[in-house]
Structure formats: structure tokens, C-alpha cells
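Student: Fold the stuff below for me.
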Amino acid sequence: MQITKPTFYKEFSCIAGACPDTCCAGWQIMIDEKSLQKYRRFKGSFRNRLHNDIDWKEHSFCQYDKRCAFLNEDNLCDIYSEAGKDMLCDTCRKYPRHIEEFEGLREYSLSLSCPEAARIFLSHKEKITFFTREVAAPEETFDDFDYFLFTALMDTRDYLFSVIQDRSIPVRLRRQKLLACAHDFQLSLDKNELFQWEDICDRHQKSGYGEKFLNKIQKWNNDHPVSSEQPSKDSTSDTVSLLALCKQIWRTVIPQMEVLRPGWHTYLRKTLVPLYGSCQNDTELTEIYAAFAHDYPDWTVHEEQLLLYWIYTYFCGAVYDDQIFAKVKMAVVCTFMIHELAIGTWLKNNRHFTFEDMISICYRFSRELEHSDPNLNEIERLMDEEDVFDFRNLLTI
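Tutor: As a prediction, the model looks like this:
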């Protein structure tokens, strides 16, 4: 069995009561069967509470006001303090460590939804790297696992990593290359022509970011006129209005998502209104973007790291559903949404923005998306089916 981890993986250590938020509120915490057996057999004065505050039918901890029943007023776990750390269930013991399972491979990451994990991740200004090693562990066989496709996805992801981390190139062009590659890879998979993947990589490497690549992007735009369902065109050009497009992305995504924490929609409204409400046209919006980039230059590195995070965590999952392009679109859109929340926060705070603000935005966004399988499935469906997430539009944002 092989395992892959980011090099910063072991830097994480729970900061417990010093954490600005808690991982024990806002979602249902499921209990593994082994832990349930331990809770059933537990002896001592804590036994009654343990038994009364577990939903044995749902295999989860009870909640009060969306908080785990065992989360005390100091945001510490009573199971840990009363019964010991060995009594924590798998979910509580492992979080924020996240595992993606493939045949013969486990990929570990730290979830962006944890404030301390987000701090560790975002504080790395150097290029993020990963290590893979063999471990003695039984290998599980997955039914109908397409190993040929998985190998192609792994090789493709390595190439996408190199695109994302090429700091000699402006991030905007890196995003466009990322989308163009994924678009071409999806076409080859749809045509059952996986043998062309190496040629696609070679072609994109040779075209680089020069005139040939830019001409290809322009040709794609010319060959795919904007649908009537798309946001309105700017009256002064033949391109989609950036301001209208940005608003439409939020209007398309947010109503379809379940809310995990009370106040999420209020937070979005209070954060985004200062941004979009202050702009009358694309020129004003791009001027605000430029001013934020000037005031918070670390965003360039954060954008690179965030794109890498989404691609590392979800891209190879396409082996199970063939949704290559949708997963890359999701990476671009999620990074875009965090960017807009950052600028909205900057404006709301009188053009003041800190690293702590960025951490807060990332873990709040991640908690609403990544801790809900329905939300993850829905956003991927939207990427695949909604016109607003057309390739041409995503080249624009």
C-alpha cells in the first residue's frame, strides 16, 4: 500500500481551547461501529451521560443548538477529559486529517475547514510538495476500479500541479491553462481515447503561454457563442459582463446548497454587498481587484495554494465518475469565491485585510462545502450542467 501526504502534514497539532472556532458544532458527527461498541461497554460515572447523549439509531452524537452534546462551555470535549483520548471516535480522532481512498493508494491531507490546518496551509509561501511511501497494510480491492484511467489521472494531475506552481507565469494565465488542459482531457475521455493523454500534455507543454496558446483560447471563444441564458453582455464589447457573471455565479451556487451553520447567508450578504454594491460596471470592479491585489500581495500565493488544494483533494476522484472538467472547474470557482469574500471583507473593513481574515474566510467556506456530501455533489453537478460555468465564462473570471 502506498500513502501520499503533503510535506507539512505532520505540522498539525490541535490547539484545543485556543482555537478561534470549534470542529464540534455545525454538523452531525457520525460514530464508527468500533467506537459505538466501546461506548456501550463503558463503565464509571460518565456512563449515563455517554449513553444518554448518543443517538444510537443514527450512530451519531446528539446535538443541542447545533453543538455536540459533549462540547462544553470552554469548547473542549468532555469525552476526552472524562474518559480519555482513546475514547474518541474515528471522526474526532482523525479530524482535520482527510483521506481519499484508491486501489493501492491512500492520499492524506489537512482539511481547510480547520482554522489551525488552514493557518498551516496558507502560511507556506514556498511551493507545496508531497511525498509518497510504501507502508505495510492490506490492500483493498475496489470493484470495477479502472486502473488505466487512474494512472492517466495521476500523471495528468502531476502536470496540472506544474502548471499551477509555475510562478514565472501570471496566475490568470495559469488558470486558463488549467482549464484548457482539463477541457481537452475530458474530451479525450468522453471519446474513449485515453491513449491521447500524453499527446495532449506534450501539446500543452509545447504551446506554453505564448501566441499559440492564446490564439487557441481566442479560437475557442469565437467558436462558442454565449448562450442567451448567460449573464448579459457588456454594452461596449462582445464579451460577457464580468460584474454580471460574478453575481450570477453566486446566485447559481448558493441557493442550491444546504446550510450547515446558522448565519451563513447573512455572512455572505454582509460580505458581498460591499463588493458588488459598490460597482456599476466592469471597469470599477477591475479597479477594486487591482487595489486589493496591491494592498494584499500575498493573495497571489494563496490563490496558487488554494488551486493546488482543490486539485490534490478531488481531481483523481474522477476515476469513479469521469468528471475531470467539473472537478477542475470546481477548483477555479471555489478559489474565485474565496477571492470575492476576501475583497468584500477588505472593503467592509475600510480596506484593511489581514492573514487572520484569510484564514477565517477559508475555513468558513470549506465548512459549508466540504462537510456536506450533498453540497460537494451539487457543486460538481452545477459545474457540469449550468451554462454560467461554461469554459468561456471561467476564462473570464
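Student: CA only for contacts and neighbour counts going forward, please
Tutor: Fine.
Student: and the helix or strand hosting Ile359, what does it pack onto?
Tutor: Applying DSSP states H and E as the criterion places Ile359 in helix 355-370. Packed against helix 355-370, as judged by 3 or more C-alpha pairs under 8 Å, 6 or more residues apart in numbering; DSSP states H and E, are the following elements: helix 115-123, helix 324-348, helix 373-385.
Student: can you list those in CSV and add mean neighbour count?
Tutor: CSV is the format used below for those (neighbours: other C-alpha atoms under 10 Å):
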stretch, mean neighbour count
helix 115-123, 22
helix 324-348, 22
helix 373-385, 16
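Student: Would you tell me which of these gets closest to Arg392?
Tutor: Smallest distance to Arg392 across these (C-alpha to C-alpha): 11.4 Å, for helix 324-348.
Student: Now tell me what touches the closest one from outside.
Tutor: With contact meaning C-alpha atoms under 8 Å, 6 or more residues apart in numbering, helix 324-348 is reached by 175, 178-179, 182-183, 185-186, 268, 271-275, 289, 292, 303, 306-307, 310-311, 314-315, 318, 352-353, 357-358, 361-362, 365, 379-381, 383-384, 389, 394, 397.
Student: the strands in this structure, which residues?
Tutor: Secondary structure of the chain (DSSP state E): strands at 2-6, 54-55, 60-61, 63-64, 67-68, 97-102, 105-110, 130-134.
Student: Please provide the structure for the following sequence as well, for comparison with the first:
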Amino acid sequence: MKRRTPDYYHRFECIGSACRDNCCVGWEIDIDDEAYGDYCSVQGAFGQRLMEYIDHRRPYHFIMEGDRCPFLNTRNLCDIYMNLGKDRLCQICTDHPRFYETYGDRLEAGLGLVCEEAARLILNNKDKLLFIDEGEGQEEAEDPWLQMLNQVREQVILLLQERKRPLWERLALVLSQAMILQEDYSRQDKKSMSAHIHRQWTVERPHEDPADVKGWFLDCIEFLQSLELLTDQWEKILDLAYDKVREENIVFSDPDPIFYEQLMIYFVYRYFLRSVYDFQLLDKIRFAIFSCLAVRVLETAVSDQENIPPKEIARLYSKEIEYSEENMEALNEEFLFSEMFEKQKLLNAVSIVF
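Tutor: Purely as a prediction, here's the structure:
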């Protein structure tokens, strides 16, 4: 099997009690069948404690104490890890924040932005992201559309890494290219798609006044407010940002282009190939661009009121959106029906904030 990982993947190590937003707090923690059988075999006082704090109805999970895992001790360390060892953690605890996607004979792995240490590795990186390919697969057996989409993704990432171009231009080119490639994909026209992948694209910068796209900023924040809100901190950020944008014409300073390059590539890498299943490659690009725009607007709107760095806003966005099935479904539905995600509206917003 072929395996691909970002170059930072193997550098990840959990920072344990130093983590400010512990992954053992605020989430229901499921227990896989193998781990459940293992925990049922544990003897002594710790075995009794395990049995007491497991809900023995399927799907098995720990019985939380408030919003904390019952095995997260007062030092914010895992008692299962400390008493039984890391090899006996349940699968979800072993994997997090890693994610895995399998496409035929291709396995792709990465780190979720929701984890603050993963966010540091992803967003503080100043070098161009590289990917590590390992293993072998049977090229002739791979879905030809998967091969084509992988080529598209590679070209998108290379374009996003063309640092001689201003950031707004890179995002605008990626969106414009995706619009055309979606038409090719919908027609199942491999020849046209192949030609468009390597076409030299140009784009002109829209001359928009921030006041002209103020309504879009408000719509963006209102949409985020309408979703399932997982944390009080996120709700506060959205409320502060909405009031700021509504009452003032906010001024966007020069962004950190490498930060948003890495953020954009994170979303493209994680989600783009899923279009082999739903045929919506354009929506994967719109999701990535919308995510960068949302983080940028929130960063600018709350920077003078709250001491929250852009990396933390991006991490909270990931937690609220990516890690809520309900919110991801709502966003996918908006792509189908909302004018907020029309090409020109996104291009206008990109031109203003980047």
C-alpha cells in the first residue's frame, strides 16, 4: 500500500499536561471492541475503576465526570497510560489528533488542526510543506479519476507555494481553476481536465472597497453563529467580531502569507481527494478558501479586543467546524444553495482581506 504523510507528521508528540485545551475534556470518548475486551480483563483496584467508569452498552464509552474523562487526573495526565501503558489506550486515544483516509491502495495520514501542538507544527512552519511517500501500489489498479484528482491537488499545492505571487492571486487562481475543472469533472472529460491542469492561468484583482463587501463579512459571521457552537470562547469571538464588523469598516493589515498558505494547504490536503466519491472538487476548494477567509476576518476583528493569536483562531475554527459532523453537513449544504459562496463574492473577499 502507498502511504503519504506531511513532512511534520512524524515530529508530533503529545505535550500532555502542558496542553491548554486537553483532548480528554469536552468530548465523549468511545472505546473500541478490542480495548473494551482488554479493559474487562484488568484485575485489581484499577480494573474495578475501569469497570465503574465504562458504559457497558454499545457503543462503549467512558462515563464522563462533568466534561472530563474520568481517567484524566488532576495533573491532566492519563491514568490508563500511567497504569497500563500507551499500548493499551483505546484506538481513538491512540490516534488523536491523527487522521487517516484510504483511497483504494492509497493511505493518507495527517494531523488535525484541532490539536494545539499539531497546529503549531502546521502553521508555524516557514518552509514549503513537503509530503513523504512510502510503500508501493499497483498504479494500473488505481481508479483513473483518483490519479487525475491527485494530479490536480499536486498542482494546486504547487501553485499555493508560489511565493513570488501575492497571496490573494494564488487563492484567486486556485478558485478560478477549480471552477473550470469542476465542469470537466462533471462531464467526465479527462482530456479537457488534463489540459486545464497544466494551463497557465491569469487573474485580475477586483477593485473592491471594504465597505462593499461588509455585508459578506457579516453573512459569514452570521452563518458561523447559526451552527452548533461547541465552546463559549468561540461564541464570544463570533459575537465580538460581528459587532466590530457591523459598527465599523475594519481595516485589514498585511497578512502573514506563509501562515495562510499552510492553512490553505492543510484543508486541500485533508479534503480534496474526497471528491472522488462525491464529484464536488470545487466545494473542497471553496471550503478551504472560506476557512481562510473566516479565520482572517475573525483575526482582524478581535485582535484589538482579545489577545488571541491567529493560530488559536484557526485551531478553534477547526474544532468547531471540522470536528462537528452537524456543522460540516450544514456547510456542505450551504455550498449548494447559498449565494455567499459564489465565485465573485469569494474573489472580492479574497482581494480585500489578503
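Student: ok, back up a step: rebuild the helices and strands packed on helix 355-370 of the first structure as CSV, extending it with distance to Thr22 of the first structure.
Tutor: As requested, these are arranged in CSV below (distance: least, C-alpha to C-alpha, whole Å):
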stretch, distance to Thr22 of the first structure
helix 115-123, 9
helix 324-348, 21
helix 373-385, 20
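Student: Between helix 324-348 and the helix holding Ile359 of the first structure, find me the angle.
Tutor: 140 degrees (axes from the mean of the first three to the mean of the last three C-alpha atoms, to 10 degrees).
Student: what angle sits between helix 355-370 of the first structure and helix 115-123?
Tutor: Counting by the same axes, to 10 degrees, helix 355-370 of the first structure lies at 110 degrees to helix 115-123.
Student: Quick check: Cys14 of the first structure touching Cys114?
Tutor: No. Between Cys14 of the first structure and Cys114 there is no contact under C-alpha atoms under 8 Å: 9.4 Å.
Student: Now a PyMOL select for only the buried ones of the contacts of helix 324-348 of the first structure.
Tutor: Buried members of the contacts of helix 324-348 of the first structure, defined by 16 or more other C-alpha atoms under 10 Å, are picked up in PyMOL with:
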select buried, resi 175+178+179+182+183+185+186+271+272+274+275+292+303+306+307+310+311+315+318+353+358+361+362+365+379+380+383+384+389+394
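Student: out of the contacts of helix 324-348 of the first structure, which are inside helices?
Tutor: In helices, judged by DSSP state H, the following of the contacts of helix 324-348 of the first structure are found: 175, 178-179, 182-183, 185-186, 268, 271-275, 289, 292, 303, 306-307, 310-311, 314, 318, 357-358, 361-362, 365, 379-381, 383-384, 394.
Student: So which bits of stretch 86-96 of the first structure are buried?
Tutor: So, applying 16+ other C-alpha under 10 Å, buried residues of stretch 86-96 of the first structure: 87-89, 92, 96.
Student: which one of those sits closest to Glu33 of the first structure?
Tutor: Minimum distance to Glu33 of the first structure across the buried residues of stretch 86-96 of the first structure is 9.0 Å, recorded for Cys89 (C-alpha to C-alpha).
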